[in-house]
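>>> sequence-free structure coming up:
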């Protein structure tokens, strides 16, 4: 059992026990040395009592009040047995008073200080000033220890908070990259796939039309490649792009007509309705609105047989509304369509990044509706 207890001690606990033993030994040595120096004003019983008082200091951390009472009483007995005052120097009670101030509250320390100082002074062992200084020194070390402990806890808390913030920032960056790649690759692959299918269908009967379709597919691929290079450049934080990696400006609502035309060429009957005057918006809002619109139209093209698609942009005094309504039915059976894909989640995350929101629901009369609302502040 004792072996298991010793193995369970931490390194600070072991150091504290060793220190207590050293303090007890030194204090006992001082007391006995004073007695021997004052021969013949001492007895073997007084030496034994002084050794007992010094040995009690080994337990000063675990029972400071008991140790103070014991060392003070033993100091008084040494004085009585020696037959003359001043033989005992009171080192064990002073150390006990120091420990009381270090380990206990102000109230307990004062309650122990007053009677101990009075008795030690009455027995001509030590002065009250020494007793008070011992307690004050202990109190100072206690406050310093608490201050250092508070600083360490605060530092550890800040380190944990910084690590959490770094983790959150990394997750947000990964989510942003995932959204950008999903929107870009999803839209481009859909456009290219449908374009190639259409070109193959009319390759023999209308080669000119097939050639024109393949040209648009090629342009879409080039634009997507430029977009990918732009994303990679931003991720690498390159100040000056290389000549072999031309960049394309981030898309915005200025290209909404081009976007709608692209989907019209793929067979979507889109009607565009812009309510309010087009005006410059923050770059992040412009990109979010464009990507939301692009993703909504891509979903219509991939998942429905729409015969009418209405795209609405409404510029309010403090809000931009983007709506995409279609009357199509799902291309797949309802049980094979996922309830919520990455596209809708990505749209909602883009809007939330600008304190906006996106709703995607089935319309009461059939079809599907995507509605995004993005705050844009007062009119520029």
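Cool, the structure landed. Here the structure is a predicted model, which means the values were calculated and not measured.
>>> For the rest of this, base every contact and every neighbour count on C-alpha atoms.
Will do.
>>> All the strands of the stretch 201-350 of the chain, in order from the start?
Applying DSSP state E, counting those that start in this stretch to the stretch 201-350 of the chain gives strands spanning 270-275, 309-315, 319-326.
>>> closest one to residue 4 among the ones you listed?
Residue 4 lies closest to strand 319-326 among these, at 69.7 Å (CA to CA).
>>> put this beside the first:
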């Protein structure tokens, strides 16, 4: 059965999904270097802020250091980095890449499924920044500082909204990727189950028919071994031919397991092999009369195989379960349906017939897979009847049963 490989997706998807798991301390180190160097460069243009000192450097390092724990404790790290950022701003130090640590912490919270916690941390930082810039600035350094200009507040608000929009986009895409993975896994399991069912059905139909013929002929051979050696020889010849054919068909089914997707070495059986099927039934002591109504047409491979297997299984059930040694097959070629009818006159035998008891279920599965139906049951005048109706036009996405 062919395994479908999962599409790796675009490179940026792999980076987003692995951000922090494979990067880990490397991404935290990158943020630390960016915060130290970027803030030092930005401080040169902000003469009104408190100059960078050792405490400022420690705060700029503390945020990236907390990022090392963001995958184990994403919510706590998001709020902790937000608190460190607020302390840095309250101390009056220059603006710069100090917000990068906070953005990474919130990003980790979002992708780990803590969306509300990330929004809460952003709201707290934004509210704290407003309070510092428009109310607490008189009690905080630098001395003589005035209220923050609203243009800067609007810029920071726009930056926060943009970051949140990116987080939401990433969250939506991750949810889509997760659903796609689940759907692909479910589809792969469904294909595997269908393939296992198909192979089990093929093996059942091949072995049930052939072993039924072998069982009957073995009984004939044993009964006539002393009194009619020539008839016993013919029975053994039939056993040899039936077993050879069964081995060939089983080998063909097993080849599909060893080489998935490869073309079969022999064509799948169809209604063109009906005369051969009748010969095998005759070898098992069953006389079969056939009739046809309507104009015969060529069938799609899947429909042709299903029709052959349904007839094969119906005749096998007659050999196993019916006391009648005569059966009748009628092929009805309707405008858009092929009707297969198999009758025997019964009565049912009381002797155990062996087998798995899955014959009728297998026929229903084959017909149902093609959009058809199976009716099976006793006839009013005695005996048993199986009627299968399958559409002549394949249903969409039809595969060989």
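Looks like it arrived, so ask away. Remember, it's a predicted structure, so these values are computed and weren't measured experimentally.
>>> coming back round to it: nearest to residue 283 of the first structure, out of the strands of the stretch 201-350 of the first structure?
strand 319-326 (13.5 Å).
>>> which residues in the second structure does that closest one match up with?
Aligned using TM-score structural alignment, strand 319-326 of the first structure spans residues 337-344 in the second structure.
>>> picking that back up, save the strands of the stretch 201-350 of the first structure as JSON lines, and put in distance to residue 85 of the first structure too.
Listed next are the strands of the stretch 201-350 of the first structure as JSON lines, based on distance: least, CA to CA, whole Å:
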{"stretch": "strand 270-275", "distance to residue 85 of the first structure": "105"}
{"stretch": "strand 309-315", "distance to residue 85 of the first structure": "99"}
{"stretch": "strand 319-326", "distance to residue 85 of the first structure": "93"}
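>>> Return the most buried member of these.
Sort the strands of the stretch 201-350 of the first structure by mean neighbour count, taking mean count of other CA atoms under 10 Å, and strand 319-326 sits at the top with a mean of 21.
>>> picking up where we left off before, next one: the match of strand 319-326 of the first structure to chain centre, how far?
37 Å (CA atoms, centre = their mean, to the nearest Å).
>>> Please work out which residues outside that stretch touch it.
307, 311, 314-315, 318, 322, 324, 326-333, 383-392 (CA atoms under 8 Å, 6 or more residues apart in numbering).
>>> So which bit of the second structure is stretch 355-364 of the first structure matched to?
Going by TM-score structural alignment: stretch 355-364 of the first structure matches residues 371-380.
>>> just how off-centre is that stretch within its chain?
Offset of stretch 371-380 of the second structure from its chain centre (CA atoms, centre = their mean): 34 Å.
>>> cool, and stretch 144-162 of the first structure?
Offset of stretch 144-162 of the first structure from its chain centre (CA atoms, centre = their mean): 16 Å.
>>> okay, stretch 37-46 of the second structure sits on what stretch of the first structure?
Under TM-score structural alignment, there's no match for stretch 37-46 of the second structure.
>>> what's the answer for stretch 229-243 of the second structure, then?
Stretch 229-243 of the second structure maps onto residues 207-221 of the first structure, going by TM-score structural alignment.
>>> average offset between that stretch and the second structure?
Using mean CA distance after the TM-score superposition for the first structure, stretch 207-221 of the first structure ends up 1.1 Å from its aligned counterpart in the second structure, as a mean over the superposed pairs.
>>> Name the residues of that stretch that come out as buried.
Within stretch 207-221 of the first structure, the residues scored as buried using 16 or more other CA atoms under 10 Å are 210, 213-214, 216-217, 220-221.
>>> With stretch 330-348 of the first structure instead?
330, 343-344, 346-348.
>>> Off-centre distance for that stretch?
Using CA atoms, centre = their mean, the offset of stretch 330-348 of the first structure from its chain centre is 33 Å.
>>> cool, and stretch 188-202 of the first structure?
Worked out by CA atoms, centre = their mean, stretch 188-202 of the first structure lies 46 Å from the chain centre.
>>> quick revisit: who wins for proximity to residue 205 of the first structure among the strands of the stretch 201-350 of the first structure?
strand 270-275 (26.9 Å).
>>> corresponding residues in the second structure for the closest one?
Using TM-score structural alignment, strand 270-275 of the first structure pairs with 288-293 in the second structure.
>>> and for that stretch, what are the contacting residues?
Counting by CA under 8 Å, 6+ apart, 278, 281-282, 326-333 sit against stretch 288-293 of the second structure.
>>> Which members of the residues you listed are the farthest-apart pair?
Among these, 282 and 333 lie farthest apart (CA to CA), at 25.2 Å.
>>> What's the average distance for the helix or strand hosting residue 359 of the first structure when superposed on the second structure?
Per DSSP states H and E, residue 359 of the first structure falls inside strand 357-362. With mean CA distance after the TM-score superposition for the first structure, strand 357-362 of the first structure departs from the second structure by a mean of 1.9 Å once superposed.
>>> that older thread, which one of the strands of the stretch 201-350 of the first structure lies closest to residue 233 of the first structure?
So among those, strand 319-326 is nearest, using CA to CA, at 29.4 Å.
>>> three-state assignment of the residue sitting nearest the centre point of the first structure?
Nearest to the geometric centre of the first structure sits residue 164, at 2.1 Å (CA atoms, centre = their mean). Under the three-state scheme (DSSP: H, G, I helix; E, B strand; the rest coil), residue 164 of the first structure adopts helix.
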